[in-house]
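In: model the following, please.
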Amino acid sequence: MENISLSHILTVTALNEWDWTSRIIFFSIALPGYLLTVVLNATLIMIIAFEKALHEPMYIFLCNLCVNDLCGTTGFYPRALVYLLTETNRISLEECIVQGLVIVVYAVGEFTNLSVMAVDRYIAICRPLHYHSIMSPFTVLCLVIFLWAFPCFASLLAILLAIKNPICRYDINKLFCENLSLVNLGCRQDISHGIFNGWMYISMSILIGLVLISYFKIILACRKSKVNQEKFFSTCTPHLISFLNYVACSYFDSSQTELRTKTLSHTFLSVIFLTVPPFINPLIYGIKLAPIRAKILYIFRSSRFKNM
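Out: Below is the predicted model:
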C-alpha cells in the first residue's frame, strides 16, 4: 500500500467566484452564528451537567447530542472563517485530514444520537413500567459508549481508506474537508471505497429505520392515551423535529455533492448540515422541554435580580 505524502498544500475552490464584499457579508453572519451556536449548546450541557434532577437517560443523551454538535461546528467554522478573510483559501493535507475526521464523527454521531434518543422515547412511552429496569445505568453507559465509539470508528476507517492512495489533484470543491473530498484527490479509487460506502449506507439505513419504527409504535400507543399524547408532544416533538431537520440538511449536502457545482447557492447548501442542526437543536429542546426551559428562565431571572 502506497500512502500519500503529508506535505501537500490543498486549495479550497468553493470560494473562487466570491468577491470581497460577499466574503465580508458572510463572515459577519457566520461569526455571530458560530458564537451563538457555541453558547446555546454549552448552556444546555452545563444545565444538564449541574442539575441533578436532569441526570436521566433522555437528558444524558441530549447532552451528548449537544457535545456532538459542538464537535461539528468547531470542526467547520474556524477554518471557514479564515477562508472568508483570506484570498489564498489553502489548507495543509494534515489539517484537511483532521477536519475530515472531526466532521465525519459529527455526521455519523448525529444519526447515532438521534436513533438512541428515539429508542429511549419508545421505551418511555410504550413500556413505561419497565423503563427504569431497561434503561439502567449500565445500559445508559453502554449506549453512550456506542454513541461515540461507532462514529469514531467509522470516521477513522473512512479517512484511512481515503488517504491510502497517492494524490494527483489538490483542489477541494467544498468549503470543508471530509472523506469524499480526500477520496477525490486520489490518483485512483478501488473497490474498498465502494465497500465502505455500502457498509455506511446499510448502517445509516438501520439507524434511520430504528427512528421510524420507534415513532410508528409511539404514534400507535398515543392514539388512545391522553397521557401518552402529552408525553409525545412534550418530549418527542423536539426530537422528531431535530431528526427531520438533520435528514433534510444531510440530503441537501449529498445532493450538492453529486452536482459538484461551485455557485454560491451550492456552497451554502453544502454546509447546511454543519450549521443549521447544531443551532436549531438547543433552541428546540430549550423551548419544548419544560425542566430545561424552567431552569433557563430561573437563571435569567436570578441574573436580573442581581443586576438590579
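
In: only C-alpha atoms from now on, for both contacts and neighbour counts.
Out: Fine.

In: all the strands of the stretch 51-200 of the chain, residue numbers only.
Out: Under the criterion DSSP state E, counting those that start in this stretch, the stretch 51-200 of the chain contains strands at 90-92, 171-172.

In: check these for me and report the most buried one.
Out: For these, the largest average neighbour count (mean count of other C-alpha atoms under 10 Å) is found in strand 171-172, namely a mean of 20.

In: for that one, packing partners?
Out: Counting contacts by 3 or more C-alpha pairs under 8 Å, 6 or more residues apart in numbering; DSSP states H and E, strand 171-172 packs against strand 9-12, helix 179-185.

In: tell me the most buried of the ones you listed?
Out: helix 179-185 (a mean of 21).

In: from the chain's centroid, how far away is it?
Out: Distance, stretch centre to chain centre, for helix 179-185: 20 Å (C-alpha atoms, centre = their mean, to the nearest Å).

In: and residue 68, what is it in contact with?
Out: Applying C-alpha atoms under 8 Å, 6 or more residues apart in numbering, we find residue 68 in contact with 106, 109-110.

In: for comparison, sequence B:
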Amino acid sequence: MNTSILSMTLIYVTYGEMGSAKNVFLILVLTIYLASVIASGTVMLLIYMDTSLHKPMYIFLFSLIVNGIIGSTAVWPKVMNILLTDNNTVSYVECLMQVFLIASYGACNYTMLTVMAYDRFVFIFKPLHYHTVMNPYRVKHLVLIGTLIPVMVIFAQICLTSRISLCRHTIQRAFCDNVSVLDLSCDNDNFSVVCNVLAICAIFSFSVLPMFLVILSYLKIILIILKMSADARMKTFATCSPHLIIFIVFSFASLFSTIYNRINPDVSVREKVIRPFFLATNYILIPPFIQPVVYGFKSKEIRRSFHKYRKRAILGF
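Out: Got it, this is the predicted structure:
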C-alpha cells in the first residue's frame, strides 16, 4: 500500500460552485438529518424498552434503522461542516472510510430488506409455524449474516481500492463513493479495472439479487392475498405495507443513483452543481428518514407503544 497516496488531500470542487445555494442546502440537510436522528432514536428506544416489540419484524427494523443512521452520519456531518466552513478538502483515508461506510450502508440495507421480506413471507404462508421458523436463534443469525457478509465483502473491495494509483485529486460529487474514487485513478491502472469489476459484482450481489428476491416474494404474497376475504386482505396488506414502501423508496433511490453515476451524461454547468447534491439527498438522506417515520405511522404496535410511554412520561411514571 502506497503511504504517500494515503496522505493525499482531495478537493470537492462542487461546493465551490454552489454560491448562495449553500445556505438553502445546509438548512435542508440539517432539518432532515436531525428529524431522521430523532425519529430513528425514538423508534429504536421503543423497540428496546417495550418487550411486546421484541419480535422478529421489529428486531430486523432495529437493525435497518441503525444501518440508516450509520450511512447518513457517514456523509452529512462532513457535508454540513464543509458548507459552514468552506473547507472543501478531505484526506484520502477519510475518503476511503466514507466509501466503505456508504457502500456498507447500501449493501446492508438491501440484505436487511430481503430478510424482512422473508419474515413477511413466512408470516403469511406459514402462520401456524411462524414462531418455530423465526425463532430467536434464526433471527439472530439472519441479522448477523445480513450485516457481516456485505461488510466483509465491501471491506475487501476497499482494501483493493486503496492500492490504486491516483492521477487526479478533485472529486466531482458531494461525498466520496466508489465511483468518485475510481475516477481519480490513472487510466492505465490495472487495480482500478479490477475494482470496477468487483464493484459491479457487489452491486449485483447486494442490490440486483436482493431486489429480485424481494419482488419474487411479494408476487407470491399478492397471489395469496387475492384469494383472501376483503377483511383478511386488508389486515395482511397492513402488515406488509411499511416494508413495501421502504423497499420501493430505497430501490428507486439506489437504482437512480447507480445508473446516473455510471452513464455520466453530458450536462450543463448548473446541472453539474445540482446533480451531486440531488443524488446524495435522494440516496442517503431521504431513506434513513423514511424508515422510522413510515413504521411509526403505519405500525399499530409502535404507535401503541409510543402513546403508552408518552402517557407514562406525562403522568411522571
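
In: what's the TM-score here?
Out: TM-score for the superposed chains, counting by TM-score structural alignment, normalised by the length of structure 1: 0.93, backed by 306 aligned residues with a C-alpha RMSD of 2.0 Å.

In: TSV please, covering the strands of the stretch 51-200 of structure 1 and showing distance to residue 4 of structure 1.
Out: Below are those laid out as TSV (distance: least, C-alpha to C-alpha, whole Å):
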stretch	distance to residue 4 of structure 1
strand 90-92	13
strand 171-172	15
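
In: identify whichever of the ones you listed lies nearest to residue 257 of structure 1.
Out: Checking the strands of the stretch 51-200 of structure 1 against residue 257 of structure 1 by C-alpha to C-alpha gives strand 171-172 as the closest, at 11.6 Å.

In: I'd say residue 155 of structure 1 and residue 99 touch.
Out: No - using C-alpha atoms under 8 Å, residue 155 of structure 1 is not in contact with residue 99, being 10.7 Å away.

In: show me where structure 2 has helices.
Out: 3-6, 21-49, 56-73, 76-85, 92-125, 130-133, 136-161, 178-182, 190-203, 209-225, 230-263, 269-280, 286-298, 300-314 (DSSP state H).

In: could you give me the buried positions within the first one?
Out: Counting neighbours by 16 or more other C-alpha atoms under 10 Å, one finds that the buried residues in helix 3-6 of structure 2 are 5-6.

In: and it, what does it pack onto?
Out: By 3+ C-alpha pairs under 8 Å, 6+ apart, helix 3-6 of structure 2 packs against helix 92-125.

In: ok and the helix it packs on relative to helix 209-225, angle-wise?
Out: Using axes from the mean of the first three to the mean of the last three C-alpha atoms, to 10 degrees, the inter-axis angle of helix 92-125 of structure 2 relative to helix 209-225 is 20 degrees.

In: sorry, back to before: and residue 155 and residue 99 of structure 1? Which one has more around it.
Out: In terms of neighbours (other C-alpha atoms under 10 Å), residue 155 is the more surrounded of residue 155 of structure 1 and residue 99; the figures are 24 against 21.

In: quick one: map that one onto structure 2.
Out: Taking TM-score structural alignment, residue 155 of structure 1 has residue 154 as its aligned residue in structure 2.

In: how many residues are close by residue 246 of structure 1?
Out: By other C-alpha under 10 Å, the residues close to residue 246 of structure 1 number 24.

In: skipping adjacent residues, who's closest to residue 282 of structure 2 in space?
Out: Sequence neighbours aside, residue 253 is the residue nearest to residue 282 of structure 2 in space, at 5.6 Å (criterion: C-alpha to C-alpha, 6 or more residues apart in numbering).

In: how many neighbours does the one you found have?
Out: For residue 253 of structure 2, using other C-alpha under 10 Å, the count is 19.

In: check contacts around the aligned partner of it in structure 1.
Out: Aligned by TM-score structural alignment, residue 253 of structure 2 pairs with residue 249 of structure 1. By C-alpha under 8 Å, 6+ apart, residue 249 of structure 1 lies in contact with 272-273, 276-277.

In: mind putting the residues you listed into JSON lines with distance to residue 123 of structure 1?
Out: Formatted as JSON lines, these follow (distance: C-alpha to C-alpha, whole Å):
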{"residue": "272", "distance to residue 123 of structure 1": "32"}
{"residue": "273", "distance to residue 123 of structure 1": "29"}
{"residue": "276", "distance to residue 123 of structure 1": "29"}
{"residue": "277", "distance to residue 123 of structure 1": "25"}
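
In: which one among those gets closest to residue 46 of structure 1?
Out: Nearest to residue 46 of structure 1 among the contacts of residue 249 of structure 1 is residue 277, at 19.2 Å by C-alpha to C-alpha.

In: so what's the residue count around that closest one?
Out: Other residues lying near residue 277 of structure 1 total 26 when counted by other C-alpha under 10 Å.

In: from residue 293 of structure 2, how far off is the counterpart of it in structure 2?
Out: Matched to structure 2 by TM-score structural alignment, residue 277 of structure 1 sits across from residue 287. Taking C-alpha to C-alpha, to the nearest Å as the measure, residue 287 of structure 2 falls 10 Å from residue 293 of structure 2.

In: also residue 270 of structure 2?
Out: Plainly put, residue 270 of structure 2 is 33 Å away from residue 293 of structure 2 if you go by C-alpha to C-alpha.

In: which one's more surrounded, those two?
Out: Between residue 270 of structure 2 and residue 293, counted using other C-alpha under 10 Å, residue 293 has the larger neighbour count: 20 against 10.
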